[in-house]
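Q: A predicted structure for the sequence below; I have some questions about it.
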Amino acid sequence: MTREPQATVIAGVTVDTRHWIGGERVASAETFADISPIDGSVLGEIARGTAMETAAAVAAAKAAFPGWAATSRAERARILHAIADGVEKRLEDLAIVETCDNGALLRSHRRGVMPRVAHNFRFFADWLLTLEHEDFETRGHANHVSWDPAGPCVLITPWNAPLMLATWKVAPALAAGDTVVLKPAEWSPLTASLLADIAAEAGLPAGVLNVVQGYGSEIGDALTSHPEVRRISFTGSVPTAKRISASAAANLTPLSLELGGKSPLLVFADADLDLAVNLAVEQYDNAGQVCLAGTRLLVEETVAEEFTRRFVEKARALKQGDPRDEATDIGPNIHPRQLEKIDGFVQRALAGGARTVIGGHRNDDLGGQYYAPTLLTDVTQNSEIVQEEVFGPVLTLQTFTTEEEAVRLANGTRFGLAAIVATGDPERAERVSGQLVAGTVWINCFFVRDLQAPFGGSRQSGVGREGGTWSFDFYCDVKNTVTAPNGWKNHG
């Protein structure tokens, strides 16, 4: 398509569909259609970036870097707080646009997701002002650790929580004094454009934040192989991460990769079963499109029947439908291709001997990309459905008889992003969590995340950790300055 996009209107909210480069809106010769998962309607025609736009964005970030890096911590923090103010001012606009764009629940965007977006900016602004390492001495020499801005960063973000996960990267990068080229997912690009408007209104200098839209297959390599890029942060799939790593290798560009998960939820017989069931049903959040989700239910054999009975009763009470409806519990999946992928996993599992407890089919009568909440049992540890990330509302259930077996099953994939343990025994909780391969372990809870905690995955779930000082360690060049004793004899 060769029209030049300007803007689209979503539920009364005007969204510019052009790129944001160097403080200006930039069109492309071609566009791509942004489709709502709610009903399949076209939300707008989005500027389809090429190597030309990516080069312009990196050049703008490079040009803006010296000035932003030299900006005082206090001023950078002030501007980040002003961006947070802008997010809060436009919270309703951001919520409705993102719901239409990616299908997540409007009530969740209003009450949790968009407030968290603002918090991301406030947290890293405040953390910046307290960032320090205590000076120390080595044989009379003084050591001083500092965090120097690294340079232009490329941030590539996913579609399942578009703005929240984008700002999880943008906020610390800007706080660190870096400049940014943000590449949002092509399936959910709209709120990144609104963020550019908000940042400009908050006084962020031109070129410090740039937004380039388009297909990763067309512009990803141009971004990740650019010799002027100093950091790359990516959230997404393992295959894409491998391509990015290969692209970045020529320049030895440091990477932070948050990748897939196939997390276990272990339920021991001594657990509060009602709590365990609630935790398990919660894994259907965002239509199962959560990288951290505990999609593998591992239940001690003696309570498996009762657990399953209670789970089915609670899961069947969930309402699936239009995410703009306050009563809806589960919305659509993001895209027809994703729906096909989810159903393919389920149908292959059933053909291989798995049994459907609930779900196992699309909800085509709802008119969009809806997949029924699904639980499969009679699955083997080495089966595809247990080993590979589905990224949809699909859980599996396996049983175990000993603690050792539970840990073996939990660790029995190539992933290691998260794990959930339900038990009434604190000693068991400590013992089991110590053996689990995971970046985050939740005990009798789920999705409790503090920005000062390290976040990332083990094995093929990722490389590196972000959050708190770990984010600044990545987005900065960490320097140690060593001063000799009595070095100032001849000074003035």
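A: Structure's in. What do you need?

Q: Going by C-alpha atoms from here, please, whenever you check contacts or count neighbours.
A: Will do.

Q: With L182 as the reference, measure out to K314.
A: K314 sits 40 Å away from L182, going by CA to CA, to the nearest Å.

Q: more neighbours, these two?
A: Neighbour totals were compared for K314 and L182, and L182 leads with 26 against 14 (other CA atoms under 10 Å).

Q: My guess is that one contacts V211. True?
A: Yes: under the criterion of CA atoms under 8 Å, L182 makes contact with V211 at 4.8 Å.

Q: what sits against Y284?
A: Residues in contact with Y284, defined by CA atoms under 8 Å, 6 or more residues apart in numbering, are I330, P373, G392, P393, V394.

Q: Serialize those residues to TSV and add fields for secondary structure, neighbour count and distance to A69.
A: Formatted as TSV, the contacts of Y284 follow (DSSP: H, G, I helix; E, B strand; the rest coil; neighbours: other CA atoms under 10 Å; distance: CA to CA, whole Å):
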residue	secondary structure	neighbour count	distance to A69
I330	strand	25	43
P373	coil	26	48
G392	coil	31	41
P393	coil	28	43
V394	strand	28	45
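
Q: which of these lies closest to R230?
A: Relative to R230, the closest of these is G392; by CA to CA it sits at 34.1 Å.

Q: this is the other structure I want to compare:
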Amino acid sequence: MSEHTITVAGVAVDTRHWIGGERVAGGETFTDVSPIDGATLGEIARGTAADAAAAVAAAKAAFPAWAATSYEERARVLHAVADGVEKRLEELAVVETADNGALLRSHRRGVMPRVAHNFRFFADRLLELGHEDFDTRGHTNHVSWDPAGPCVLITPWNAPLMLATWKVAPALAAGNTVVLKPAEWSPLTASLLADIAAEAGLPAGVLNVVQGYGSEIGDALTSNPDVRRVSFTGSVPTARRIAASAAPNLTPLSLELGGKSPLLVFGDADLDLAVELAVEQYDNAGQVCLAATRLLVEEGVAEEFTRRFTDQASRLVQGDPRDEATDIGPNIHPAQLEKIDGFVRRALDAGARAVVGGHRGEGQYYAPTLLTDVAQDSEIVQEEVFGPVLTLQTFSGEDEAVRLADDTRFGLAATVVTGDPGRAARVSSRLVAGTVWVNCFFVRDLRAPFGGSRHSGVGREGGDWSFDFFCDVKNTVTAPKGWKHHG
């Protein structure tokens, strides 16, 4: 085994970058630690500006050939990548659980199958891509999607491989080459993806992986004039820095940012369903951008809702995410745990009441928490915590419900629980959100657009929207006359 290979949950993982079809060690390293027990997983290659430049150069060199590759061949390779993911699904699941602390059962049953589906979906969608020609005064308009060029994809730690491939798959399908920069708190499955892609026959340089700290290599990636697209999922402050870095080159950006999504429970709702959806917001230890962390409940049912919620939340099992019985695992990093605890302590000091939780657990675990008696303009209501912390407020009538729901700087998602279809339609139309779920949560179809409004993001991805972003969309207009005949 190479000195640059570590073993995580019995799986060998190369700790070096993947640039131009080769492993590159670089100089310095950073330590990757498991949130489950604080154990060191390994020393990971710490990228430099030179590594970032080399990765972009490799992507640029590989671009012409990959862009010229037929749709059918691109789709074949992406399906082969999906085959490789499915073949190594268990390895990917156990490594990612060790790396970011999310539930192993979720990785096995939902997350890693979705990784494979990301590749299959965009491979198939590519073969369907097109627009009917249309006529303008006898002239023919033909719309085409041209590959844009090298793309920098910067991905988060809460669902590392799934959210990476949500970007990698359409970028590659579109004929672009990619430099993937995974989050430093969860880099391991990106390295495994590089191996899988190479084994599937993806040409050298088409996918590159550079590990390290965004503060050290982010600007070198996003300011590079050879980069034609930047797609980022993460925090608003980091998005601002990326946008400023990309601005001199007018590099198009797709930004999927944070949220402070509401869950509106009306008096005519199925309360059992409402409680079930509310408790579901603790999924992944609350580290979900879409999570409906603000529970808004109509006054007449608030007391009963709270009683049922408290009862159901008390049954959640918090512990080792590798245990099938566990419902909530650890938070990703001591710094994140401190951030979560700080939010809660400041809220309690300001007069909030912890109906559920409100304190740390052992290690990097934070107790599922529900806070009441919170003001609409308070920090805990307005700012994203990104942990297992919910707030509960009451409202009287649709107008107040919508006013409270829309009264943050975010607009990623919203959930509405009601027994009245008319109310569902009225309220949904007034909510500022990229996605609204009615009597359900987290139902995602890759054909649908996904993104946020306000500070929750810029742009939409998914389905044809992904191709619109990752391509230069061209319209060719041809006159009906003017051809010379060659005999």
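A: Received, thanks. Computed from a predicted structure; not experimentally measured.

Q: hmm, back to that, redo the contacts of Y284 of structure 1 as TSV? Include distance to A175 of structure 1.
A: Putting these into TSV (distance: CA to CA, whole Å) gives the following:
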residue	distance to A175 of structure 1
I330	35
P373	40
G392	34
P393	36
V394	38
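
Q: Which residues does stretch 265-278 of structure 2 contact?
A: Identification of contacts with stretch 265-278 of structure 2 by CA under 8 Å, 6+ apart yields 263, 292, 295-301, 305, 308-309, 312, 416-420, 439-441.

Q: hmm, I was thinking of stretch 356-374 of structure 2
A: Here stretch 356-374 of structure 2 makes contact (CA under 8 Å, 6+ apart) with 35-37, 282, 285, 310, 313-314, 318-319, 329-334, 337, 341, 344-345, 347, 351-355, 380-381, 387-393.

Q: go with 7 Å
A: Residues outside stretch 356-374 of structure 2 that contact it (CA atoms under 7 Å, 6 or more residues apart in numbering): 35, 282, 310, 329-331, 333-334, 337, 344, 351-355, 388-393.

Q: Then stretch 186-200 of structure 2?
A: The contact list for stretch 186-200 of structure 2 (CA under 7 Å, 6+ apart) reads 13-14, 18, 77, 80-81, 84-85, 92, 95-96, 99-100, 157, 160-161, 182, 211.

Q: what does stretch 124-132 of structure 1 give?
A: By CA under 7 Å, 6+ apart, the residues outside stretch 124-132 of structure 1 that reach it are R73, A74, A77, L80, H81, A171, P172, A175, G468.

Q: Which residue comes closest to I38 of structure 1 once chain neighbours are left out?
A: Nearest residue to I38 of structure 1 in three dimensions, chain neighbours excluded: G368, at 5.1 Å (CA to CA, 6 or more residues apart in numbering).

Q: Tell me how many other residues crowd that neighbour.
A: Residues contacting G368 of structure 1 under the criterion other CA under 10 Å number 25.

Q: Structure 1: which residue goes with A247 of structure 2?
A: Using TM-score structural alignment as the criterion, the counterpart of A247 of structure 2 in structure 1 is A249.

Q: What count of nearby residues applies to the residue in structure 1 that L431 of structure 2 lines up against?
A: Residue pairing (TM-score structural alignment): L431 of structure 2 is matched to L436 of structure 1. L436 of structure 1 sits with 21 neighbouring residues when counted by other CA under 10 Å.

Q: ok, L436 of structure 1 to Q320 of structure 1 distance?
A: According to CA to CA, L436 of structure 1 and Q320 of structure 1 sit 33 Å apart.

Q: Secondary structure class of the equivalent of R403 of structure 2 over in structure 1, three-state.
A: Mapped onto structure 1 by TM-score structural alignment, R403 of structure 2 lines up with R408. Under the three-state scheme (DSSP: H, G, I helix; E, B strand; the rest coil), R408 of structure 1 adopts helix.

Q: how about R408 of structure 1, what does it touch?
A: Counting by CA under 7 Å, 6+ apart, R408 of structure 1 touches no other residue.

Q: Next: the one 5 residues further on.
A: Counting by CA under 7 Å, 6+ apart, T413 of structure 1 makes contact with Q387.

Q: same thing but at 10 Å, please
A: For T413 of structure 1, the contacting residues are G261, K262, S263, P264, Q381, N382, V386, Q387, E388, V437, R459, Q460, by CA atoms under 10 Å, 6 or more residues apart in numbering.

Q: Confirm that it sits in a strand.
A: No: T413 of structure 1: not assigned to a strand; according to three-state DSSP it is coil.

Q: Surely R120 of structure 2 touches A80?
A: Yes: taking contacts as CA atoms under 10 Å, R120 of structure 2 lies within contact range of A80: 9.0 Å.

Q: how deep is T157 of structure 1 tucked in, by neighbour count?
A: Other residues near T157 of structure 1 number 28, with proximity taken as other CA under 10 Å.

Q: Tell me the residue in structure 2 aligned with it.
A: Aligned counterpart of T157 of structure 1 in structure 2: T155 (TM-score structural alignment).

Q: ditto for L339 of structure 1
A: In structure 2, L339 of structure 1 lines up with L337, judged by TM-score structural alignment.

Q: So what's the residue count around its match?
A: For L337 of structure 2, the neighbour count with other CA under 10 Å is 19.

Q: Mind telling me what element it is part of?
A: According to DSSP states H and E, L337 of structure 2 maps onto helix 334-349.

Q: What are the buried residues along stretch 269-278 of structure 2?
A: A269, L271, A274, V275, E276, L277, A278 (16 or more other CA atoms under 10 Å).

Q: how about these in TSV, adding distance to P187 of structure 2 and secondary structure?
A: Listed next are the buried residues of stretch 269-278 of structure 2 as TSV, based on distance: CA to CA, whole Å; DSSP: H, G, I helix; E, B strand; the rest coil:
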residue	distance to P187 of structure 2	secondary structure
A269	42	coil
L271	40	helix
A274	36	helix
V275	35	helix
E276	33	helix
L277	31	helix
A278	31	helix
